[in-house]
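1. take this sequence and fold it.
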Amino acid sequence: MSPSSPTQSNAPHGLATHEVVLLLETDQHRGLTDKQVAERLARFGHNILPPPRGVGMLRRILRQFHHPLIYVLLAAGAITAALAEYIDSSVIFGVVVVNALVGFIQESKAEAALEGLRSMARTRARVVRDGRERTVASENLVPGDLVLLEAGDKVPADLRLIRLTEFRVNESALTGESVPVAKDGAVLPTTVPVADRHNMAYSGTLVTSGSGAGIVVATGAETELGEIHRLVGAAETLDTPLTQQLARFSRILTVGILGLAAVTFAVGLLRGQDAAGTFTAAIALAVGAIPEGLPAAVTITLAIGVGRMARRRAVVRRLPAVETLGSTTVICSDKTGTLTENQMTVRTVWTPDGGVEVTGSGYRPEGTLLGDDGTPIDTTDPTGLGAALRWSLLAGAACNDASLSERDGHWDIVGDPTEGAMLVVGAKAGFTPDRVAELLPRQATIPFSSERQYMATLHRDAMTTPAPQAPSSADHVVLAKGAVERVLDLCAGQLSDGTVSPLDRAEVLRAADDLAGKGLRVLATAMRPVTARDEFGDDSLPGTMVLTGLQAMLDPPRAAAAAAVAACHTAGISVRMITGDHAATATAIAGKVGLLDAAGEPPVLGRRRAGRVLTGTDLAELPAEELPDAVERATVFARVSPELKLRLVEALQSRGHVVAMTGDGVNDAPALRQAAIGVAMGRSGTEVAKDAADMVLTDDDFATIEAAVEEGRGVFDNLTKFITWTLPTNIGEGLVILAAIVFGAALPILPTQILWINMTTAVALGLMLAFEPKEAGIMARPPRDPGQPLLTRALVMRILLVSSLLVGGSWWLFEWELAHGANLAEARTAALNLFVMVEAFYLFSCRSLTRSAWRIGLFSNRWITVGATAQAIGQLAITYLPAMNTVFGTAPIGGGVWLRILAISGVAALVVAIDKRLRR
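-> Okay, the predicted model is just below:
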């Protein structure tokens, strides 16, 4: 009989151990034989996920040319080459190639930066084959393999657990659940969701405590990890708002330019002009009207934004992604590891003597203990802590199997995060692990189990301060910690004011309920002085212990999360929490970071929404047509599966939102891919999440997203400024040529001169706007409406105004020079310089589309000055150098002409300033 993976026919969590063994034709003690392994490896393949589909170099190069304006430029270049206008053709093709190179280089740099974040270490697995324990590469595991696990191991495949000893697994990367899950081997209903399958260990999760063995039931693409990988591949990659708007704008512009060129050609023919000359003029009009610098400006402006983001600890994989956050209306954030530290931290220690608040977060053993009145407690002398607090901290630190380590300034724990939290709070009070081991050497242990729900340890008491009411012969102490009700069952008294008094069970439960209601995980601690001859075991503890206190902990919010959320709200961006964690914990964190107020409502964002916490069960029960409305009203989504995360993003998008999704776990990947922009965590994020994301945060800090929003808005502002600046020149050039054809007059500007104007000003002047600093108040604006056109009506009117000034001014100056004795080359040189001078004056106005150039400071962008100086040198060269006179058909002009050019440019600048002030 040929074995089949249980995932292909039956749910392994719904089968008894012996049924899984039979189905997979394996042995739960000896494992598989080498022959079986070889056969199954050939049949099922290696235990690896299919690699993400990469984009080949040729395709990456070709897609740099996928732009309507680029198509027109390529056609214009081909036509001018066919007409033997080789200079014009070379310039056009040069523009196209430079733009493609900038985009390709930037994408390559982003991919290289992302590759540097990936861990290159291979996972190893301990297996039993032919009855012998071996260590093999996890990629060589097959269904039926018997895998051994212990604390600190990464689960290498999907396993049906068969033998367990105090086994707990951190599944936050898969389910979003921040608290480690206790595992057992009991058979479960087949309908139980992944997060509640306690007899399974899934690929990619981490063993935090205990040891166990499991049979491989799925590998590679058949694992739960593989299923999410398929969801990622199925999710649609959406165009960003910028790419959508630029494509729409480019199509309209392309149609308009081609239509204008066709009209020009038709008019010339109707007037009886030479067909070849008229066709050349029409091509010149098209080339002149096309903003050749726009594709390069878009690419370079985005690349500059990417560079700024890299300095703010974010790697952008696709150029448009840096702008997308600027138009985001909703940020869907994962909780664990994104808004929180993903490190359990004791926040409160309650004792019968009162409550103590603890500062600091994460596993770094730095913080302060604050008394009821908010004053710091002196921890330099532990004897002054109070007996109950002292013994609660000692019980948490000594009755503990976790270990604390520091590497390169980063603190971490090996073991259960809740034990790590108790270890750290003890260290904050001076009870470091080394100090505890010296004061209370451990002699024996009753390990934690899911049935027992507590852990107890026996220690030799080397404390200089005797335990409260300890018999004179007592030289040992029993310490315990665990679930509140189970520890209370062990206790007959409580430690208060340094003495033992009768246990007030009701008071302790009220305190525990109050702490749990705040979303905290609560554990109780207890102690009992004993002698070396006293019995130590499960049967000897009930009714003998003394309660010392309660320790309440939670995965704390990141330090900057609340400020970042507040900044997003100020910017009109709604933040939603989507997590696999429990509703109470999610609600508590949501309140701390400002997603919910004291009444459970979200902050007001222009109008009040009904703040609601919805669970995955709530969402699953909703009819499909009601889901978008429910999602629109809710703020926190708890116990959500990967499939539901994807549906939530789709529901928000159906309401017209531009959605950004943040996350680090495997379970976040499909939604990261579906969102307009996916933001993955670089440090703690899984490789699946990083591959699905558009942006990777190298510091895992939600606050960096606020910086991305600000940077994105600045990028879009600068692009809009460039378009508003460049279009009047292109329109003006086109209209000047059209007017010359209509009136049968000589062209005021030659095609080569048009190319000179467009390319030199785009590089020396226009691209300097990409370096423009972000304007004040940029984060106080509401998000940009995704349906709003790239250019508003006011900007279109300004573009037409400046175009009219250019056409009128250049035509008047051209005719004036001819009428006063200038030859054709001199008149054209005057018109050429007028175009450039008006552009330079107008550039300073475009540094802000609403505010005066004087108010933002003429020299606050030094690159504008550098560019203007370079352009001035170029204009002197094309005007006075004989070689350039020959190539471009120009001629030297006198000082009087320059004065007229300056006067017309000054008038144009004044008219624009008046228009801006009136509209403001």
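
2. when you work out contacts or count neighbours from here on, use the C-alpha atoms and nothing else.
-> Noted.

3. residues touching residue 314, list them.
-> Going by C-alpha atoms under 8 Å, 6 or more residues apart in numbering, residue 314 touches 695-699, 704.

4. which pair of those spans the longest distance?
-> Spatial extent of these (C-alpha to C-alpha) is set by the pair 695 and 699 at 12.1 Å.

5. ok, those two, which is more surrounded?
-> Each of residue 695 and residue 699 had its neighbours counted (other C-alpha atoms under 10 Å), and the higher figure belongs to residue 695 (29 against 15).

6. that one against residue 677, yeah?
-> Yes - contact between residue 695 and residue 677 holds when scored by C-alpha atoms under 8 Å: they sit 7.4 Å apart.

7. which residues do those two both contact?
-> Shared between the contact lists of residue 695 and residue 677 (criterion: C-alpha under 8 Å, 6+ apart) are residues residue 321.

8. out of the contacts of residue 314, list just those in strands.
-> Under the assignment DSSP state E, the contacts of residue 314 contribute 695-697 to strands.

9. of these, closest to residue 107?
-> Nearest to residue 107, judged by C-alpha to C-alpha, of the ones in strands among the contacts of residue 314 is residue 695 at 12.2 Å.

10. ok, the spatially closest residue to residue 772 that is not a sequence neighbour to residue 41 distance?
-> The shortest distance from residue 772 to any residue that is not its chain neighbour, by C-alpha to C-alpha, 6 or more residues apart in numbering, is 6.0 Å, and that residue is residue 861. Counting by C-alpha to C-alpha, to the nearest Å, the gap between residue 861 and residue 41 amounts to 62 Å.

11. surely residue 612 is in contact with residue 601?
-> Yes - checked against C-alpha under 8 Å, the pair residue 612 and residue 601 is within contact range at 7.2 Å.

12. now the other sequence, so there's something to compare against:
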Amino acid sequence: MNTQKNESWYDKSIEQIERRFQTERGRGLTSQQIPKIRREAGANNVYETPQGTALAFRRLIPTDLASLILLFAVILAALFDIPIAANTLIGILIVNYAAAVFTFIKAQKVLCGMTEYSLPTAKVMRDGKLTLMDMRGLVPGDVIFLSAGDIVPADCRIFAADGLYINEGMVTGIQSSILKDANFAHFSPGLPMERQFNMAFATSIVTAGNGRAIVTATGKETAAVRLGKAKTLLTHENLKILTTLKKYCSVWSLSMLAMVFIITVASLILRPENGIFHVFLTGVSLAAAAMSELYTAFGYIIVGCGIFGAMKRRHDVNVGALIKNAEKLEELKKLSVLIIPKDGIITRAHSVADKIYASRRLYDAADIDRVDKLRSTVLSGVISTGIYGMGLAALSASSRKITAEEQALIELAESLGLYNSAIDTAHPIIEHMPAGGPSKFETTLTMDSDRQYMGIHRGDAPSILDSCEYYIENGRICRMTTDDRLEFMGVAESLMKSSYRVLAVASGVTGYNNLQRIGAIQSDLTFEGFIAIREPLQPGIAQIVSRCKAAGVRVIMTTDKYSESDKYLAMSIGLIENERGILSDYKFDSLKEDLLRANLPLYHMYTGLSPAKLAKIVTLMRADGERVGLLAGGMNGALLLKKANVGFAASVTISPKAKKGGIDIRSRQTPAYSRIAGGSSFDSEALKFISDVVISEADDKGSGGFSAVVSALEYSRTIYKNLLRMVRYLTTTQLMRIFLIIGALILGITALTPMQIVVSGLVLDLGAILASAFAKPPYNSLILRDDAEEQLERPFFLFARSMLFALFGALCILAIGPILALSGHPLDGPSLSAVSFFAMMACQLITFASLAAEQSLFKPGMRMSVSYLLLTLAVAAFAALSLVFPEFGAIFDIVPIGVPGFIGIASAAVLTLAVNEIYKLVSKRAKK
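-> As a prediction, the model looks like this:
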């Protein structure tokens, strides 16, 4: 039933559309209908995903020339019965490249999929159940819900709209927002899209209001796709570091081929008895073990694994940082300033009413035995929200979303058994007016038990107390003196110093039956009490701020308006020491630009600044050389994201586990049709789409929020460190093998056989790279020196360092045989080869561990990554199997080595470790 092609829908009634798509406005499609419709209509792919990127790189993986030559040589050896373990070598080559290809493809999918994760979500009704799902799962006939901040996920016919404004500039070219009208009727054909007021088109942005609609076209049948207006998702192909790595790879590859040629010629001259095939096989094994042609592929694996690790998937959503624009990694790791909002990022989105001050006493909210003492204050608080009775019904049909403050008041009343139908009976809502404009407070006009009109007001403590002439104490109304006012204000300040947000509630009888004379209604009030709301901090937030300071990253908190509680909160987590660290809207206006620019480093809390003023600050910071990361919210946030070096947005990104089925919105209390749930992150789909990094809101487990912002920095720096470690490690271990072979030629011994060279390189080195790619950032990753690009662009210095460590390691291994012989424990050829092989692997593990840890391995509290420990266990298990089962060991040219051999291996390992530790110590002192 593909009815979406070549039809207009603005001229159809909703009843006609319901019949055409066999859907219902109130319930949507049924789950039984979806598969058939999806087969006919296809996926809702509105935004073009770059194709062929992963396929192009897959073809590059098996082009390592040395490995192909080695494979050819092994096959020849098998055909002509030359005595080598041909099957094992072929197996190792196949497994090595299968693992490399598999991991590389996975990494490519991760990188290509990052932007797909940030695709707009859709709030859709199916089987009468409201769910949040990936927009690509929509089909014609779906009933969807639209609200401010959404990107319209498909072409749709609107059947309900409340102040719904949509910017269709992406499709029509008209940049102003258009008011939509569900009752619009026009029956003539050929109406321009910009005049189809009952339609919404895919890729458009909802700028205000909310609405409901039936999807009429998806995927390639949407207007945006047909007109070529849908933008292509970001790619990851222009990472500068990978371009540098590719150049380094080419130089290293040529160096390896030259080195192998020299070793082959030298072997033929110095040890002709080994035979030309054995010499050739040794040289080619060395070249293959270097994996020099695969450095770029390994780089993609490290980048992909790092970005994937930053997401931190949990159940149906990602709770970490979605670095969807991989090309911003270079900027991300260099950020020196983070500008973030308080709500939902530093504090958790869910606020809790914790204490109530009534009749000169402070009560805990959990003290239900005192409910009679708290009743008046708590009821006044919930009445002031206007969210009950007819107010609750009005909210369901409006674009207003309940705030965290209102939710806390409602939950408090519920916990005390006061939020029920009796409120509406005793205090019916006449009218409600939010704070702002002529209204100083949140005000609800109601009627008391004597049928008098009464205003119930809620606001900050100073403002409410200034408007009060009376107060209630134990049911009696008393006149408020100056001492009383000071006492009440002292209680409020004490609560605010404990990081509570203090809400004051007051009431007043009025002769007015509406709120047109709001000024008169909000004077001569009776103070009811305080409700102290705790905005729970994200766990560990103070430690995270401290780590940022230690790393030289300035953290700046923004709030919509100034409050004492926010000041004390900023002080409690170490952002500011006093009010001098706050930049208010008034202070911003009073400072000349030059003075503002000079004083910006002093301010770590911005209050009440408009997006335009924040944008000016970001511009000044960047002009002074700062690299700014900014998390924006609201529809005006797009400007700020473009001004910053890296733009963050807080929103929901659905994990693969939930992509098909979606998330049950009502069970998660997300803001949809009812609009009675918190969680601003669902309100910023447009920002999510244009941002560079998407994070989730802070939760009680310490995920999301500011932790996710800092996690993005940590992973970006760790990715670059891992790229540098990869190059250092591979060059060091390969040079160590080369020096071993050269030394063995000079000494007339066999240090490593071709099989052992291949295992050392293609197996252990690949394992080390994968272990590095999957390792999590260390605790001190923020303060690690950021010099990966600089060092990779100076290959000679990097090569020289690796050469020194490799030469020392090779000399330690080569010295084992002569030293044991002098001590009366000579080793025969096979035993010496086995000892050298085990010593080589031990040195590889030590080199990897030393490079992975910036500090001494013996520093108290030093922890190695799980991936490194697994790699070490795998090597130990391999060694044990080789020695316990001689038949298995013989495959790899391993024979029993005895106690002297183990002593030699341990000695070489200890010396290698000592040299690495000494180097770290000297480097640390040199930096000081």
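
13. what TM-score comes out when they're superposed?
-> Put the two chains on top of each other and the TM-score (TM-score structural alignment, normalised by the length of the first structure) is 0.60; 760 aligned residues with a C-alpha RMSD of 7.1 Å.

14. what's around the residue nearest to residue 772 of the first structure, how many residues?
-> Neighbour count of residue 861 of the first structure, defined by other C-alpha under 10 Å: 16.

15. swap in residue 62 of the second structure?
-> The burial count assigned to residue 62 of the second structure is 15, neighbours taken as other C-alpha under 10 Å.

16. which residues are in contact with it?
-> Taking C-alpha under 8 Å, 6+ apart as the definition of contact, the neighbours of residue 62 of the second structure are residue 97.

17. one more: residue 811 of the second structure?
-> Residue 811 of the second structure sits in contact with 740, 743, where contact means C-alpha under 8 Å, 6+ apart.

18. let's see it at 10 Å
-> Residues in contact with residue 811 of the second structure (C-alpha atoms under 10 Å, 6 or more residues apart in numbering) are 736, 739-740, 743, 908.

19. that one: helix or strand, and which one exactly?
-> Under the assignment given by DSSP states H and E, the secondary-structure element containing residue 811 of the second structure is helix 795-814.

20. just checking, next helix/strand downstream of that helix?
-> Remark: after helix 795-814 of the second structure, the chain's next helix or strand is helix 816-822, criterion DSSP H and E.

21. buried residues, stretch 379-395 of the second structure. List them.
-> For stretch 379-395 of the second structure, a neighbour-count test (16 or more other C-alpha atoms under 10 Å) marks 379-389, 391, 395 as buried.

22. actually stretch 62-76 of the first structure, not the one I typed
-> With burial defined by 16+ other C-alpha under 10 Å, the residues of stretch 62-76 of the first structure counted as buried are 64-65, 67-70, 72-76.

23. would you list the residues you listed in TSV and tack on secondary structure and distance to residue 828 of the first structure?
-> Conversion of the buried residues of stretch 62-76 of the first structure to TSV gives the following (DSSP: H, G, I helix; E, B strand; the rest coil; distance: C-alpha to C-alpha, whole Å):
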residue	secondary structure	distance to residue 828 of the first structure
64	helix	36
65	helix	34
67	coil	33
68	helix	31
69	helix	28
70	helix	28
72	helix	27
73	helix	25
74	helix	27
75	helix	27
76	helix	23
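
24. out of the residues you listed, which one sits closest to residue 443 of the first structure?
-> Lowest distance from residue 443 of the first structure to the buried residues of stretch 62-76 of the first structure (C-alpha to C-alpha) belongs to residue 64, with 69.1 Å.

25. inside helices: which ones of the buried residues of stretch 379-395 of the second structure?
-> 379-385, 391, 395 (DSSP state H).

26. out of those residues, the closest to residue 275 of the second structure would be?
-> Of all these, the one with the least separation from residue 275 of the second structure (C-alpha to C-alpha) is residue 395, at 88.3 Å.

27. so that closest one sits against residue 210, correct?
-> No - using C-alpha atoms under 10 Å, residue 395 of the second structure makes no contact with residue 210, being 11.7 Å away.

28. what touches both of residue 612 and residue 601 of the first structure?
-> 634-635.

29. residue 858 of the second structure - how many residues pack around it?
-> Other residues within reach of residue 858 of the second structure, judged by other C-alpha under 10 Å, total 9.

30. return the distance of it relative to residue 917 of the second structure.
-> Relative to residue 917 of the second structure, residue 858 of the second structure is positioned 9 Å away (C-alpha to C-alpha).

31. quick one, strands of the stretch 251-400 of the second structure?
-> 313-314, 317-318, 321-323, 337-341, 352-358, 361-364 (DSSP state E, counting those that start in this stretch).

32. which one of these lies closest to residue 37 of the second structure?
-> Across the strands of the stretch 251-400 of the second structure (criterion: C-alpha to C-alpha), the nearest stretch is strand 317-318, sitting at 26.6 Å.

33. right, and the helix or strand after the helix or strand in which residue 523 of the first structure is found?
-> Under the assignment given by DSSP H and E, the secondary-structure element containing residue 523 of the first structure is strand 521-530. Later in the chain than strand 521-530 of the first structure, the nearest helix or strand by DSSP H and E is strand 545-554.

34. surely residue 459 of the first structure is in a helix?
-> No - checked against DSSP: H, G, I helix; E, B strand; the rest coil, residue 459 of the first structure lies outside a helix; its state is strand.

35. tell me the counterpart of it in the second structure.
-> With TM-score structural alignment as the criterion, residue 459 of the first structure lines up with residue 447 in the second structure.

36. and the angle from the longest helix seen in the second structure to helix 795-814?
-> Looking across the second structure with DSSP H, the single longest helix is helix 705-747. Counting by axes from the mean of the first three to the mean of the last three C-alpha atoms, to 10 degrees, helix 705-747 of the second structure points 60 degrees away from the direction of helix 795-814.

37. related to what we said a few turns ago, just put the ones in strands among the contacts of residue 314 of the first structure in TSV and tack on distance to residue 662 of the first structure.
-> Formatted as TSV, the entries for those read as follows, by distance: C-alpha to C-alpha, whole Å:
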residue	distance to residue 662 of the first structure
695	9
696	9
697	10
